[in-house]
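Participant: need a 3D model of the sequence below.
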Amino acid sequence: MTDRTLGLAHLSLIELTPPQLVEVAAGAGFEVVGVRARAVTAAESPFDLSIGSPLLQQTVERCADLGVSVQDVEFILLNGAVTQDDWLPMLDTAAALGAQSVTVAVDDPDRDRALGAITGVVADARDRSLTVTLEPISYNSLHSLPEAFDLAQHADCLILLDALHLLRFGATTDQVRRVAGRVGLVQVCDAPAQRPADKAALVAESRVERLAPGLGDADVTGLLQAVAPEVVVSVECPSAIGRRTRSAQQWAQYLYDTTVSAIKEAEEGHDD
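Facilitator: Predicted structure coming up:
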C-alpha cells in the first residue's frame, strides 16, 4: 500500500467503456480513474458521454456505487482549429463526472494562438470548478518541459507529466524539480532508452507499446521523488504485448502492483 492516491488512466484499457473502467479499477485497488471522453484515433471506439447520455449517467452511478472518483478527463488537443464550441462540451462532461481536471495538449506551432486558446479553456474550466493540466507530448509541437511551464505560467494552469514523454523529449529530473510547483498530475509507465525512429513510431509506442513501471529505462523513481506527495499518480500503460495473456482485470491489477512497487522504491530512496 501507499499513501499516494493512485489512478488508472483510460488509455491503459481503452477498449473498456467508462463504467467498465471504473469497475476494473475498483477491483484492482485504484481510487480514481482518468476518462477518455473523446476518441483520439480511428481505432478507438467513441464513447457518448454528452450531457444527458445514458453512458454518462451509468458512469456517475458506478463511481458512486464503488467509491471511485474521476480524477481527469482527456483530452483537448489545441491544433489551431479547435474553438470554444469544441471544448465546452468536454468541459461540461468533465464537470458532470465530478472530475478534478481536464487535460490539454498543444499541436499548434503558433505560440500566441496556442496561449490564447489555453487561456480560454482555463477560464471556461474555472467556471465549472475544473483545473486544466497542460501535457507536453513528444510528437506534438509542445514537447518540452520549459515551454510547457512557460505557457502554464502565462495561462495560470497546471502541468501533467507523463513518464514516457519526459523520456522521449529528454527532460531531466532537475527540470522536473524546477516545475514541480505547477505539477497537477503524474502519469507513470516505462519504456526502453532507445527512442523510436520517427513520429509514427513514437505515436505507436505511446498508444500501444508502453512498459509497466520499473521494467524500462525511464526515471520513474526520480519523477516520483521530484513531485509533491499529494500529486495523484495515474498509470497510463497501454500494451498490446502485455495484454496478450492477461484479462482487463489482470492487467489493471498488474499495473497497480508495479506502480505501488515503483512508489515504494521512490519513497525508500528519499529515506536514504
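Participant: contacts, neighbours, all on C-alpha from now
Facilitator: Will do.
Participant: checking my notes, residue 75 in a strand, right?
Facilitator: Yes. Applying DSSP: H, G, I helix; E, B strand; the rest coil, one finds residue 75 inside a strand.
Participant: measure it to residue 55 for me?
Facilitator: 18 Å (C-alpha to C-alpha, to the nearest Å).
Participant: okay, those two: which has more neighbours?
Facilitator: More crowded of residue 75 and residue 55, by other C-alpha atoms under 10 Å: residue 75, with 21 against 17.
Participant: hang on, the more buried one packs against residue 106?
Facilitator: No. Between residue 75 and residue 106 there is no contact under C-alpha atoms under 8 Å: 10.2 Å.
Participant: compute the first-to-last residue distance for stretch 126-146.
Facilitator: Per C-alpha to C-alpha, the first residue of stretch 126-146 is 24 Å away from its last.
Participant: got the contact list for it?
Facilitator: 91-92, 94-95, 99-109, 121-122, 125, 148, 152, 157-162, 165-166, 168-169, 171, 175-176, 184-185, 199, 202-203 (C-alpha atoms under 8 Å, 6 or more residues apart in numbering).
Participant: switch to 7 Å and redo it
Facilitator: Stretch 126-146 is contacted from outside by 95, 100-109, 122, 125, 148, 152, 157-161, 165, 168-169, 171, 184, 199, 202, using C-alpha atoms under 7 Å, 6 or more residues apart in numbering.
Participant: one more, so I can put them side by side:
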Amino acid sequence: MTTPRLGLAALTVLDTAPIPQIDLAERHGFDTIGIRLLPAAPGTTAYPVHQDRRALADLRRRLDDSSVTLFDIEIIRLAADFDVNAFEPMLAAGAELGAKAVLVGGDDPDRARLTDSYARLAQACAAHGLVASLEFMPWTAVPDARAAIDIVSHADGPARSVLIDALHVDRSATTLDDLAAIPRDWLHYAQLCDGRMPRPTDDAELIRQAREERLPAREGGIDLAGIWATLPADLPVSIELPNEPRRRAVGTDAWLEHLVSTARDTVDSVGAEQLSAH
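Facilitator: Sure thing, here's the model as predicted:
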C-alpha cells in the first residue's frame, strides 16, 4: 500500500520560523514543510526570507542537511491589482529552496480578470519548476471546486493545479463528484484537518474556524474518508491544522505527535479500503 508523504503546513505552527519548523518536522516524522513567505492578511505572521539573502542562504543550508524537504510556499493572492512581476523574487526563492508548489488564493471578484491573472501566474510558476495550486475557499472569489476547475482550465502548461483543503470542501458547495472531476495531473497535494459541526453559516465564523480552530482527523464531522477516497492514493498530504488552545494545552510536541498519528490512521485506512475493494 502506498503511503503518501506527510507535510507540516505553515499555519499549523505559524509562530515557528522556518528553520525551527524543520526541527519540528524532523522530530515528529513529517516528510515536508510549507512556509509562509507572504501574510494571508495584512499584519499577520509571515517569514519573507526571499527579501533577505542571508536568511535565504541559511534556510537553504538547513534544508540541504535535512531529510525534510520544502513542499509549498504561500500565499499569493490574486486581487484586482495583481502584478505577476511583483512575485518574481518569491517564486525564484521557492525554486532555490526546492519547493514544488505555490499556494494561491483568489480574491478578485471579476472572474475574467481573475482567470487571466491565474494564467499569468501559472506561466511564471512553470518557468521556476513550480505549480500554482489554486485553493478554493467559500468566502473568496473561488468559492468551490467547480470555480477552481473553471479558472485553472483556462491556463496552459504544467503549472496548472487545484489545492484541496478538507475544511473548504466541507464548508463549500463542493461535492465528491466535483473532486473526482478534477484532472489527476492538476492534483499535487491536499490539506488534511477535521472541523466542528454544525457548519458555520457566516463568513466571519468560517474564517475564524479555518484560521484558529481546526480539529484533528476524526474529531469532527467532515467526511474525510469520502474526500480521500476520491484522491490518488499517493497524493502528498499537508496537515493544516491551527488550534492554539489545544496546542498550548498539551504542548507543541505532543500536539504534533497526535496530528501525525490521526492523519496517518485516516489516510492509511482509506488506502486499505481501496486496496481491499480491488
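Participant: TM-score for the pair, please.
Facilitator: Once superposed, chain against chain, the TM-score is 0.94 (TM-score structural alignment, normalised by the length of structure 1); 272 aligned residues with a C-alpha RMSD of 1.7 Å.
Participant: next, the buried residues of stretch 193-203 of structure 2.
Facilitator: Buried positions in stretch 193-203 of structure 2, judged by neighbour count with 16 or more other C-alpha atoms under 10 Å: 193, 194, 195.
Participant: read off where it ends up in structure 1.
Facilitator: Structural correspondence for stretch 193-203 of structure 2: residues 189-199 of structure 1, per TM-score structural alignment.
Participant: now do the helices in the stretch 1-150 of structure 2.
Facilitator: Assigned by DSSP state H, counting those that start in this stretch, the stretch 1-150 of structure 2 shows helices spanning 18-28, 53-64, 88-96, 111-127, 145-153.
Participant: any chance of those in TSV, plus distance to residue 248 of structure 2?
Facilitator: Below are the helices of the stretch 1-150 of structure 2 laid out as TSV (distance: least, C-alpha to C-alpha, whole Å):
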stretch	distance to residue 248 of structure 2
helix 18-28	15
helix 53-64	27
helix 88-96	31
helix 111-127	37
helix 145-153	34
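Participant: out of those, nearest to residue 243 of structure 2?
Facilitator: Minimum separation from residue 243 of structure 2 across these (C-alpha to C-alpha) falls at helix 18-28, 16.5 Å.
Participant: how big is the offset of the closest one relative to structure 1?
Facilitator: With mean C-alpha distance after the TM-score superposition for structure 1, helix 18-28 of structure 2 departs from structure 1 by a mean of 0.8 Å once superposed.
Participant: tell me what angle the longest helix along structure 2 forms with helix 18-28.
Facilitator: Ordering each helix of structure 2 by length in residues (DSSP state H) puts helix 252-277 first. Put simply, helix 252-277 of structure 2 runs at 60 degrees to helix 18-28, going by axes from the mean of the first three to the mean of the last three C-alpha atoms, to 10 degrees.
Participant: now do the buried residues in helix 252-277 of structure 2.
Facilitator: For helix 252-277 of structure 2, a neighbour-count test (16+ other C-alpha under 10 Å) marks 255, 256, 259, 260, 262, 263, 264, 266, 267, 268, 270, 271 as buried.
Participant: off-centre distance for that helix?
Facilitator: 18 Å (C-alpha atoms, centre = their mean, to the nearest Å).
Participant: stretch 78-98 of structure 1 now?
Facilitator: The answer for stretch 78-98 of structure 1 is 16 Å, by C-alpha atoms, centre = their mean.
Participant: stretch 21-35 of structure 1 too?
Facilitator: 14 Å.
Participant: select, out of the helices of the stretch 1-150 of structure 2, the one closest to residue 219 of structure 2.
Facilitator: Of all these, it is helix 18-28 that lies closest to residue 219 of structure 2, at 20.4 Å by C-alpha to C-alpha.
Participant: in structure 1, what range does that closest one match?
Facilitator: Going by TM-score structural alignment: helix 18-28 of structure 2 matches residues 18-28.
Participant: then stretch 221-232 of structure 2?
Facilitator: So stretch 221-232 of structure 2 is aligned with residues 217-228, judged by TM-score structural alignment.
Participant: and stretch 66-85 of structure 2, by the same measure?
Facilitator: With TM-score structural alignment as the criterion, stretch 66-85 of structure 2 aligns to 66-85.
Participant: cool, stretch 248-268 of structure 2 as well?
Facilitator: Stretch 248-268 of structure 2 maps onto residues 244-264 of structure 1, going by TM-score structural alignment.
Participant: what's in contact with that stretch?
Facilitator: Against stretch 244-264 of structure 1 from outside (C-alpha under 7 Å, 6+ apart): 1, 2, 13, 24, 25, 28, 212, 213, 214, 221, 224, 243.
Participant: now, of those residues, which are buried?
Facilitator: Buried subset of those (neighbour count, 16+ other C-alpha under 10 Å): 13, 24, 25, 28, 212, 213, 214, 221, 224.
Participant: skipping adjacent residues, who's closest to the fourth one in space?
Facilitator: The shortest distance from residue 28 of structure 1 to any residue other than its chain neighbours is 4.7 Å, reached at residue 253 (C-alpha to C-alpha, 6 or more residues apart in numbering).
Participant: fine, thanks again, bye for now.
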